[in-house]
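J.: Dropping the sequence and predicted coords here.
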Amino acid sequence: MRDVQPDEGPAEQVREALLGMGREGDFGRLGKASQWLARWQRRYPPRIENATLAIFAGAHGISGGSDVSLSSDDSTMSKVGALRDGKAPLSAIAAQVGANIRVFELAIEQPTADFTDGAAMSEKECAATIAYGFEALEGQPDVLGLGVIGAGIGTAAAAVACALYGGTADYWVRPGPLAPRNVSGSRTDVVNAALARHRGHLDDPLEALRCVGGRELAACVGAILAARIQSVPVVLDGFATTIAAGIVHAINPAAVSHVMSGHVTKRPAHQAALDRLDMAPLLPLEFNTGGGMGSTAAIGLLKTACAPFLGQPQSG
């Protein structure tokens, strides 16, 4: 991957402008966020005029034969339809913050293989899905929010987390407070079975993605890589998008400095994943899940972070 470095000049302009408005630190995380935006947008003042929210919708073979999900593929299709029709709650939130939703349906009618029996994806499928994620950058957004929907996504992300960071399956499965105990137990059993099945093949982060991940994670990886090449800031959503960033981070820790965590959910494993990336969420919104809600809300907050610079002479 071609490494693109941030531009510290605009970030320093933001810092100097903020100092002219008050004391060091008066703007807290909003001040840091505006510097981050200016650094990666490579312009002063930072501004959000063309925000994209990319929602990747996937399906997993593990969700069909075991009690690992509170959702279903039919529910995923309904959510996709509601988003495309502009009738989902997320549609209203995105409209409020001025973000354009793009929904990428990743062959929901053909779930990935059951990764307790074999690899979730072939090498060709995994590579093609990563490349497909590049399409989230069409339209040249000036900030990209990520979100995923689909049954089994959290279980796949937990399996990848085990491969990346070690630890027990139940540690990374840890769901939010609404998940029934039997569902958590089933998810833990599935992750343990997957780790046993692929033992010896999970040291490489991309191989871990292929073996125990899913198309939505692969597409998020592609979007993060493409955004890096194009110097577009990326806002993460929940646990799964954070694990996607973790895959890129495992390849090159410096390759996710253009990525920010929009929020943290009530899922304890989400905070644990952020800790591994040394990322602090913009807000502890305490949603039960992701689905794009947190990254969309964060885009609105990032617009607020840009507000003090409205009317300033533009460069870049």
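T.: Thanks, I have it.
J.: can we go C-alpha only for contacts and neighbour counts from here?
T.: Noted.
J.: Find the helix or strand that Val148 is a member of.
T.: Element membership for Val148, per DSSP states H and E: strand 143-149.
J.: Asp177: how many residues sit nearby?
T.: Rather than Asp, residue 177 is Pro. By other Cα atoms under 10 Å, 11 other residues sit near Pro177.
J.: give the contact list for the residue nearest the centre of the chain.
T.: Taking Cα atoms, centre = their mean, the centroid of the chain lies closest to Thr241, which sits 2.6 Å from it. With contact taken as Cα atoms under 8 Å, 6 or more residues apart in numbering, Thr241 is in contact with Leu146, Gly147, Val148, Leu217, Cys220.
J.: next up, a second structure to put side by side with the first:
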Amino acid sequence: MLPDLTTLSDFRNALAQAPGADADARAACEDRNGQLTKPPGALGQLEEIAIWYGSWRGTARPEVRAPQVIVFAGNHGVTARGVSAFPAEVTVQMVANFKAGGAAINQLAQLADARMDVHALELDRPTADFTQGPAMSEEDLLAALRTGWNAVDPASDVLVVGEMGIGNTTSAAAICHALYGGEPGDWTGRGTGVDDEGLALKTAVVAEAVALHGSRDGLEVLRCLGGREIAAMAGAIAAARVLRIPVILDGFICCAAAASLARLHDQALDHAVAGHQSAEGGHQALLARLGKAPLLSLGLRLGEGSGAALAIQVLKGALACHSGMATFAEAGVSDG
């Protein structure tokens, strides 16, 4: 069961006290993997995925039966600076599209037989322009974290979180720059497709914001530079950690939310794998910082949880082999 979150300290404590993977289940998965009718390591990363997943689900022969996809939407005050190629009204319009089943993520969630939920977070009240002050108050941050925290179905067995929010690649770039340093241009990409002039403006905005707020604790970075939908993703990823539900991370924005948790606790993302490497500017560098090798690299830059939802198919393939293949003994095949 998830504890209630009434303060930010509750969130920090829940993450710090979250249980780890099941060591016995991991050992059993490794033992089974060693007996399957294949040369050692022949299935490469699929073997690692199956063992990782089984260790978090507590079984040597795991299956995916109840995936959940959650899309969070929020609006950003920093869009007033002209950092996006699209107006903020698109966020509202896309939420309607999600609810009508017309977006890419709807198709990929359906393909994965996943439950899909959509949470719009106060779209009529954008976060503040974080070049002028913190994006959110502590109360706003806690409310967004709680939305994500409470959105996770405890009965789900793998979680994907996605987002919609015009301006949120600027927010994600600022979060990464604050957490990891480097140059602002290292983390800033074209997002929805800004031109060279727009990219230069966006990079300057990221530099301005981080100069104002500095590098802080993970939750403070999220509060000062994040968005409601980014904080909600962090809340959902943390809830899954407490519930021992494996998570497939989506692209740059999702991983920026996850990075704020990694700054809070070294083991905060042990239950997560990277679904894909997106085409957005800093995602490859961010995955390297998080120590996550992507399952897919298809040049995607849509967001919505789309790359991670597609990667559910890779997870299912890994588990089909791990749990369904015969052992050498069962098949009557000599293992050498």
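T.: Here it is on my side, so go on. Only a predicted model underlies this, so the values are computations on that prediction, with no experimental measurement involved.
J.: quick one: what helix or strand has the residue nearest to the centre of structure 1 in it?
T.: Using DSSP H and E, Thr241 of structure 1 sits in helix 239-251.
J.: That helix to strand 143-149, inter-axis angle?
T.: Orientation of helix 239-251 of structure 1 against strand 143-149 (axes from the mean of the first three to the mean of the last three Cα atoms, to 10 degrees) gives an angle of 120 degrees.
J.: Provide the aligned range in structure 2 for helix 239-251 of structure 1.
T.: The counterpart of helix 239-251 of structure 1 in structure 2, using TM-score structural alignment, spans residues 252-264.
J.: circling back to that earlier point, mean distance between the helix holding Thr241 of structure 1 and structure 2 after superposition?
T.: Following superposition, helix 239-251 of structure 1 is found to deviate from structure 2 by 0.8 Å on average (mean Cα distance after the TM-score superposition for structure 1).
J.: next SSE after that helix?
T.: Where DSSP H and E defines the elements, the next helix or strand beyond helix 239-251 of structure 1 is strand 259-261.
J.: other SSEs contacting the next helix or strand after that following strand?
T.: Counting by DSSP H and E, the next helix or strand C-terminal to strand 259-261 of structure 1 is helix 268-277. Judged by 3 or more Cα pairs under 8 Å, 6 or more residues apart in numbering; DSSP states H and E, helix 268-277 of structure 1 is in contact with helix 169-173, helix 239-251.
J.: Can you tell me which of those is most buried?
T.: helix 239-251 (a mean of 25; mean count of other Cα atoms under 10 Å).
J.: where does the counterpart of Ala240 of structure 2 in structure 1 land in three-state SS?
T.: For Ala240 of structure 2, the aligned position in structure 1 is Ala227, judged by TM-score structural alignment. Secondary structure assignment for Ala227 of structure 1 (DSSP: H, G, I helix; E, B strand; the rest coil): helix.
J.: Map Ala309 of structure 2 across to structure 1 for me.
T.: Counting by TM-score structural alignment, Ala309 of structure 2 corresponds to Thr296 in structure 1.
J.: list the contacts for the match of Ala240 of structure 2?
T.: By Cα under 8 Å, 6+ apart, the residues touching Ala227 of structure 1 are Phe134, Leu137, Leu144, Pro233, Val234.
J.: would a markdown table of the residues you listed with neighbour count and secondary structure be doable?
T.: Below are the contacts of Ala227 of structure 1 laid out as a markdown table (neighbours: other Cα atoms under 10 Å; DSSP: H, G, I helix; E, B strand; the rest coil):
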| residue | neighbour count | secondary structure |
| --- | --- | --- |
| Phe134 | 18 | helix |
| Leu137 | 20 | helix |
| Leu144 | 27 | strand |
| Pro233 | 24 | coil |
| Val234 | 29 | strand |
